[in-house]
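# Pasting the sequence and the predicted model now:
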Amino acid sequence: MPIDGVVTRNIASELKSTLTGGKIDKVSQPETDEVILSIRNKNENFRLLLSASPNYPRVHLTNTNKRNPINAPMFCMVLRKHIISGKIINIEQFNLDRIIKIYIECYDDLGILSNKILTCEIMGRHSNIILIDEKSNTVVDSIKHITSDMSSFRQIMPGIAYKYPPKQDKINPLEFNCDDLMERISKNTQDLKTEKFIANNIEGISIFASREIINNAGIGSGFSILNLSGEKTDALMDSVKAFIQKIIDKSFEPCIYYDDSHATDFYSFRLRYLGNFKSDSYKSISETIEKFFYNKDKADRIKQKSADILRVVNNNLNRCLKKLSIQKEKLLQCSSKDKWKINADLIMSNLYSIKKGDNNIKALNYFDEKGSFIDIPLDIMLTPVQNAQKYYKIYNKYKNAEKAVKVQEEENLNEIEYFENQLINLQNCTEDDEIEEIRNELVSQGYIKKRKKTASRKRTQSKPLHFVSESGTDIYVGKNNVQNDFLTFKLSNPSDIWMHTKNIPGSHVIIRTSNKAVDQKVIIEAASLAAFYSKAKNSSNVPVDYTERKNVKKPSGAKPGMVIYYTNKTIYITPDDNVISNMKRIE
């Protein structure tokens, strides 16, 4: 559910009561479109997240720590210059629009007290964070610059006067009058659903909120506004007024709605039309938004940061698959090599009956159990022996080609397996460091050009997933090849149990045995993890091999993550979210 004007009012109200009077101690910009302000107020520390992400724009208090780039972006430097040590004197929403304005009192370069406005526009891909000088109403800087080439109506560039986004012809609910809405209904000629009409004509009301309004009015979803009359019109007016009164009174009750175990929607009010969904209520809208968006936003950013690696892996995988097709075709051609040797052998066995100048010979094929005769074409310019040598040469050509292609095919199949594993690794990655490990691995293998050296912090090795089974046994899951090799050959002991999906790309899984026997339930739990973190995640009866770690070896010269093993057993498992959710995960 997108953040609408009602949710924005809830956010602004909460931030105003929590942060007004606070001092800005620190400004950081961990992402290109995200800023975090560290604020001290009433002997408490707060972290305010401002995001202009095109997919998940939002403003809320957060407890999440993010790693900052070693070189601060320009917008971050501008904010540090102007608002560090500044005092927040007010936070307000513009009308009932998705715009939050943070008024900051600070000193300029000359030591003169001045006011700045940090404006957050929460508008999908048009979202922005803009620092404005209040006195001159000019833009100091913004996290996204909007030039005249991008918008002829409104530019956002340093030194340009700030202008609000284009105003829509909608009713301001904070100044609501039933007559205005009735007039619009009477003048309307479009065959619109009632909920769509309400969302189109009242500012700050999203389609989700308008569905609640018509549900409370007893009007069915999809009912045309053209058919509205009499009692239904009165019921709609009463429902709109009641909903707007809740907005004015700020009677917020933030909650998240779940479909099965997945969060599907959230809102600042309880929505009766979603009564069949499981819901959780929260005291804070910030807590609600963070819980709803955190994993979605994190997955989206990981996807963006791994996009170039994914493209390289897919391109190389497609190249290998095309090469495999050519190799299969070549092997098919070589499979008929024996007929050339038979031709040569039959010519040599019938030399006495062949004369130079003959263009063919009909010979008994003594290699055929039925004793059939075959016609063998001859070159009239060659002697019988030379014709036989010609066929032997063709046979040897195909024989040698077949031998070489089989070696190339095996190497190509190993490369295909490697890239398919990398696709699974990219899906399993949840941290920036894990993406960088895959990038560095591909650089070392020669698939990606090495970047020019730039200043960067020393990276620590990422950690594999750590689960604890219901019986208390530690289970580890690798998320990329670096983690897989670390798990298998450094972290684990020879007596530990090693697991991997059979002939299917996936993660290495280690069960810590502590030199004790492992019961079957732990084997099933670990096998569920191996299947879940593999290409067969959505399949059933997935074969998972397991053996003692001492039976797993890494061949000399093998690519990262590639191993061989023996004396294994196989268990067939269907990945189950419930089994995995019952296991405790150690962060």
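In hand now; what should we look at?

# okay, CA-based contacts and neighbour counts for the rest of this
OK.

# Centre-most residue in the protein?
Computing the C-alpha centroid of the chain and ranking residues by Cα atoms, centre = their mean puts K303 first, at 3.6 Å.

# What strand or helix carries it?
With the criterion set as DSSP states H and E, the secondary-structure element containing K303 is helix 285-305.

# Okay, one more to line up with it:
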Amino acid sequence: MKEEMSSVDIRYILRELQRLVGSRVDKIYHDGNEIRIKLRTKEGRQDLILEAGKRFHVTTYIKEAPKMPSSFTMLLRKHLSGGFIDAIEQHDFDRIVKIKVGDYTLIGELFRRGNIILVDSENRIIAALRYEEFKDRAIKPKAEYKFPPARENPLDVEWERFKELILEEDAEVVRALARKLNMGGLYAEEILLRAGMDKKKKASELSEEELKLIFNTMKALFNKEPKPNIVFKDSAMIDVLPIELKWYEGYEREYFSTFSEALDEYFGKITVEKARLEQTKKLEGKKRQLLMTLKKQEEMLKGFEEQARANQELGDLIYANFTLIENLLSEFRKAVEKLGWEEFKRRIEEGKKAGNKVALMVKSIDPKEKAVTIELDGKKIRLYLTKSIGENAELYYEKAKKAKHKLEGALKAYEDTKRKLKEVEKLIEEEMKKELSVKKLERRKKKWFEKFRWFVSSEGFLVLAGKDASTNENLIKKHMNENDLYCHADVYGAPHVVIKDGQNAGEKTLFEACQFAVSMSKAWSQGLYSADAYWAYPSQVTKQAPSGEYMGKGAFMVYGKRNWFHGLPLKLAVGVINYEGEDFVVCAPVDATRTYTDRYIVIRPGSLKKSELVKRIKRILGKWGYKVREEDIMAVLPPGNGDIVEVVGA
């Protein structure tokens, strides 16, 4: 089963993750060998996982953050939080990734045990997951970070160099490829399979034609279009790949739209399984001990049952052959008294040779115990010459009785162990039902209007506002129709606002949309309590600039009459409403919010940091039974700080 990404995997994932360039680093979490970077991207929140020696991809499997952040976490947060990703790169064709954030670079070493290192603009080490020294480099604070010795890149290698590398290797061609060109065994096998070559052929014996075939096949494979998939054998995952390989022909495969999704599903499930094992580790150990005890007790029960049965049968056998055994005891006593034990033994042996029936019954003689063991009906009976026939039988009955007594005790202990086992199994079952420390974030498919800021007016009209230059441009060009209305605040940098089907809306909706426009503008972050806004018809809004001027991205001109609202209050309400069959957290004018919910939080511009405001709103919504993520609240709030002025429905 695959446990870490290859150089080929890293090449494909790095190509895919270029979409994260420009994303903002919100927060960083560290646990063991992993760091998780919480990003704010164009598509919303994304979590980037980097595990030393293992993997690098976007993840939806979120591990519960440690209660106390490590010193490594704090250093990473100090230097990277709030920064923007400038580049994500692979070092040469090695298992090393570089994430550049401003003046800093986070380096993830995914080979062997791996490491995660933060360096500054001069390539000096600020912090590392672990500090260590090697023959040719050292990972320690303030030291210059040096990459491991360079290895050959199969993507860039020229024909002549390729030929030289393979021919100088005195080994099988599959090993030569894997070693010399840093691709690993699987891809070396795949190249030779596609080329139809015998992988065991000596590399030094390859002809020029064969070498050329291998070279061209290698180049074609590593430029193959992605087809991310997980490979299964007997329903168990065994590999995750960015491309389809002939090596796994006939295996069950599951395909994904992105390699990151495939990696996340593969490693995420492994992580969840590890978390489950960790969660029940002690209980499973106790269960194993109880099962071993149970097995021993079952063996003991069988032993006691057998002892009780065998001794009972021997006692019964003595009484069933009363006359015979009584005569034997009498004869043996007389013989011993007359001859002594040694002569008695000698006479028995002679009797056996002569075929004497009584002598043949004797199996052993014990002078010390004054006992003779005979065989009767295939069973051996030990007879003590100093005891009567009744006393000899009683010895066996007493043994049977003791064995039965032990059996009863063992049975009680056995039942007790079974009860304990059931209790432990129940506890394991309960633990399995508990929420794991690793959980998969199920991302629902967002509605089209969630690309924008939005609310539903008290009259039931959908109102949309841009979030930035791109969404402002998109809103006006693609989503404003002739039957809509346009609103804008008299504030520089305010968002464009569109009332869908607005020409059928009443005065109340117009007021709410204009109030939304001023509240979502920079007037909020400036701490203003009121501002002006107007509405106009779509035909008045155009990209056509006055002569000599240029309209930038997200900018539009409004010509003709503007219908003004003056002194609009910057005041909004946060609540959870149901719209189109789903629950959404919204931030809208107070009248619009209270139309759809009895519980809401009224906010105005203020001194409370936006992050703290989000936390307080989340706590209130949580008390009302709404489990809302902080990033979802953050996304709907206006820009800048604020204060809670009223909580309705508490």
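Now that the structure is in, tell me what you want to look at. All values reported here derive from a predicted model rather than from experimental measurement.

# who does the helix holding K303 of structure 1 touch, helix- and strand-wise?
Using 3 or more Cα pairs under 8 Å, 6 or more residues apart in numbering; DSSP states H and E, the elements in contact with helix 285-305 of structure 1 are helix 5-19, strand 58-61, strand 255-259, strand 262-267, helix 432-444.

# hey, which of the ones you listed is tucked in deepest?
strand 58-61 (a mean of 24; mean count of other Cα atoms under 10 Å).

# For the helix or strand that that strand is followed by, give me the average deviation versus structure 2.
Proceeding N to C from strand 58-61 of structure 1, the next assigned helix or strand is helix 74-83, under DSSP H and E. Helix 74-83 of structure 1: mean distance to aligned residues in structure 2 after superposition is 3.3 Å, counting by mean Cα distance after the TM-score superposition for structure 1.

# got a list of contacts for helix 74-83 of structure 1?
Contacts made with helix 74-83 of structure 1 from outside it, assessed by Cα atoms under 8 Å, 6 or more residues apart in numbering, are listed as 24, 26-29, 35, 104-108, 116, 131, 141-143.

# cool, and stretch 198-207 of structure 2?
With Cα under 8 Å, 6+ apart, stretch 198-207 of structure 2 has contacts from 166-174, 176, 189, 192-193.

# distance between the ends of that stretch?
Taking Cα to Cα, to the nearest Å, the span from the opening residue of stretch 198-207 of structure 2 to its closing residue is 13 Å.

# what do you get for stretch 106-118 of structure 2?
Distances were taken as Cα to Cα; on that basis the terminal residues of stretch 106-118 of structure 2 are 5 Å apart.

# thinking again about what came up before, where's the residue nearest to the centre of structure 1 relative to V59 of structure 1, distance?
Taking Cα to Cα as the measure, K303 of structure 1 falls 22 Å from V59 of structure 1.

# same thing with L413 of structure 1?
Distance check for L413 of structure 1 against V59 of structure 1: by Cα to Cα, it reads 49 Å.

# And the helices in the stretch 401-550 of structure 1, which stretches?
Along the stretch 401-550 of structure 1, the segments classed as helices by DSSP state H, counting those that start in this stretch run 432-444, 481-486, 520-532.

# re the thing from before, of the contacts of helix 74-83 of structure 1, which is the nearest to T288 of structure 1?
Looking at the contacts of helix 74-83 of structure 1 and their distance to T288 of structure 1, the nearest is V35, at 19.3 Å (Cα to Cα).

# in the helix holding K303 of structure 1, what's buried?
Residues of helix 285-305 of structure 1 classed as buried by neighbour count (16 or more other Cα atoms under 10 Å): 285-290, 292-293, 297, 299, 301-303.

# For R24 of structure 2, what is the corresponding residue in structure 1?
Pairing criterion TM-score structural alignment: the partner of R24 of structure 2 within structure 1 is identified as K23.

# what about its match, neighbour count?
The criterion is other Cα atoms under 10 Å. On that basis, K23 of structure 1 has 24 neighbouring residues.

# which residues touch it?
Remark: with contacts taken as Cα under 8 Å, 6+ apart, K23 of structure 1 is in contact with I39, R40, N41, S85, G86, K87, I88.

# what residues are up against the last one?
The one in question is I88 of structure 1. Residues near I88 of structure 1 by Cα under 8 Å, 6+ apart: L19, T20, G21, G22, K23, I24, I102, Y103, I104, E105.

# could you redo the last one with a cut-off of 6 Å?
T20, G21, G22, Y103, I104 (Cα atoms under 6 Å, 6 or more residues apart in numbering).

# doesn't the last one fall inside a strand?
Yes: in this structure, I104 of structure 1 lies within a strand as judged by DSSP: H, G, I helix; E, B strand; the rest coil.

# any idea how far F344 of structure 2 is from the residue lying farthest from the centre of structure 2?
Here structure 2 has its C-alpha centre computed as a mean, and the residue farthest from that point, by Cα atoms, centre = their mean, is K338 with 87.6 Å. When distance is defined by Cα to Cα, K338 of structure 2 is 9 Å away from F344 of structure 2.

# Tell me which stretches of the stretch 201-350 of structure 1 form helices.
Using DSSP H, counting those that start in this stretch, the helices assigned to the stretch 201-350 of structure 1 run over residues 207-216, 231-249, 285-305, 307-334, 337-349.

# deepest of those helices, which one?
helix 207-216 (a mean of 22).

# who's in contact with stretch 330-350 of structure 2?
Under the criterion Cα under 6 Å, 6+ apart, external residues in contact with stretch 330-350 of structure 2 comprise A359.

# try 8 Å
Outside stretch 330-350 of structure 2, the residues that reach it (Cα under 8 Å, 6+ apart) are A359, V362, I365, P367, L385.

# With stretch 272-286 of structure 1 instead?
Looking at what lies outside stretch 272-286 of structure 1 - Cα under 8 Å, 6+ apart - the contacts are 10-11, 14, 59-62, 211-212, 215-216, 253-260, 268, 288.
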